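[1] Sequence and predicted model, in that order:
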Amino acid sequence: MISEQAKDSIERIFCQAARTRLTVGAGDSCDVAHGTPHGGAADGEVVVLTISSIAFRLLLILHFDHNDDAMRSYYLGARQATLTESLLEIGNLCCGAMNQQLVEYFPDLGMSTPYVLSGQCVPYLDQLKPDFLVSYHVTVNRAVHLGATLCVCADSPLDFVANVSEVAESVGELELF
């Protein structure tokens, strides 16, 4: 069982992580809205990341379309990586930002290495009997569209209220004191 305030906290943590980590440039915009994930047909691939604790398991699933030119251009630029490799990196950063927020409330967290599955697996998330399942449509710079799904399975009652600030986070700049 997951309380409504815990669900709200998880969503706010994800939205902040998406806005700060699913973008490439500091000035890029990122809009996150509830709805059917856009990007990635059922026969495509998804990037899956997991955060686990004694109390719960959270899956972050990023849906994308290999054939989306805007996405390829945005996430690859002049890089020699594949779109999948780039999204594994970006997804890992997003999941890591979520992990940093959640570790304040659950100190026993572990995060998986990101992996790729067939998009045909997504309809089977219900087989996990999740306590919380929500999907998002993510739009970067009004041109790049991808989907995200959060799936949370709780092993015990889950209740917390996250303090999520809307201030832009540092992305690793060197600070001098």
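    Thanks, I have it.
[2] Going by C-alpha atoms from here, please, whenever you check contacts or count neighbours.
    Fine.
[3] Quick check: the gap between the residue positioned nearest the centre of the chain and V138.
    Central residue check for the chain by C-alpha atoms, centre = their mean: the C-alpha nearest the mean position is that of L60, 4.8 Å away. Spatial separation of L60 from V138 under the definition C-alpha to C-alpha, to the nearest Å is 13 Å.
[4] Please compare the first structure with the one that follows:
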Amino acid sequence: MTLSQRARDSLDGMMAEGLRQSMAQHHPGAQLRAVAAPGPASAATHMAVLSIASYSFRIITALHFAHDARTRAWIAGRIGLDESGMGGQPFLDAVCEIGNMCCGTLNRELGAFYDCLGLSTPQVLDIRSLPHLAQIGTDHLQHFEITDLLPGPPLYATLCARAYTPMDFHWTAPEVQETAGELEFF
């Protein structure tokens, strides 16, 4: 087995952390869980797809989304715009930035174990491309369901990993430290 169970669990944990930081950070009631496949109630029409590549592996992340009023309103609220200002390209840019923040978390955490990582720019693909992730030679494919983030059907995300050499590492989530009144200097 090229990708150990410990590495699979670590990648799943990194993806969950990335989703929490990029999507659910200001929504304490949001629930995140691993699922076998996106549910039939998914309203997704597209995916914001990013990849992390190294000499020894490739990881693809996909944030599923819909071009609908509910998603536009949520995205607009996240970036401080009125929903009427979330047409076409500004909407796609905001979705891709959320995907970039999620994948960036994985990239940062993987950097503790691997050197020479490359992070792609986001690509928007039709959701009908999702089944092809299982056909590109994956060692690990995991879907995530995010509920109670916004009204209506849940949101989904996908992690796909392919290792070219044996991968075995153990990652633990960073501890959240509650602080108040401190200044941070850059």
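    Arrived safely, thanks for sending. Since we're looking at a predicted model, the values are computed, not measured.
[5] Can you classify the residue nearest to the centre of the first structure by secondary structure?
    With DSSP: H, G, I helix; E, B strand; the rest coil as the basis, L60 of the first structure sits in strand.
[6] can you give me the helices in the first structure?
    Ranges of helices within the first structure are 4-21, 69-76, 83-102, based on DSSP state H.
[7] quick one: the last one aligns where in the second structure?
    This points to helix 83-102 of the first structure. On the second structure, the counterpart of helix 83-102 of the first structure by TM-score structural alignment is residues 91-110.
[8] before we move on, the earlier item: can you put the helices of the first structure in CSV and add distance to V116 of the first structure?
    Below are the helices of the first structure laid out as CSV (distance: least, C-alpha to C-alpha, whole Å):
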stretch, distance to V116 of the first structure
helix 4-21, 19
helix 69-76, 17
helix 83-102, 8
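[9] about what we covered before: which residues are contacting the match of helix 83-102 of the first structure?
    When contacts are taken as C-alpha atoms under 8 Å, 6 or more residues apart in numbering, the neighbours of stretch 91-110 of the second structure outside the stretch itself are 11, 14-15, 17-19, 21-23, 48-52, 61-63, 72, 75-76, 79, 117, 119, 121-124.
[10] Just the buried ones among those, please.
    For the contacts of stretch 91-110 of the second structure, a neighbour count by 16 or more other C-alpha atoms under 10 Å gives the buried set as 11, 14-15, 17-19, 22-23, 48-52, 61-63, 72, 75-76, 117, 119, 122, 124.
[11] what is in contact with L60 and V138 of the first structure at once?
    Residues touching both L60 of the first structure and V138 comprise A148, with contact defined as C-alpha under 8 Å, 6+ apart.
[12] which non-adjacent residue is nearest L150 of the first structure?
    Taking C-alpha to C-alpha, 6 or more residues apart in numbering, and ignoring the residues beside it in sequence, L150 of the first structure has L60 as its nearest neighbour in space, at 4.9 Å.
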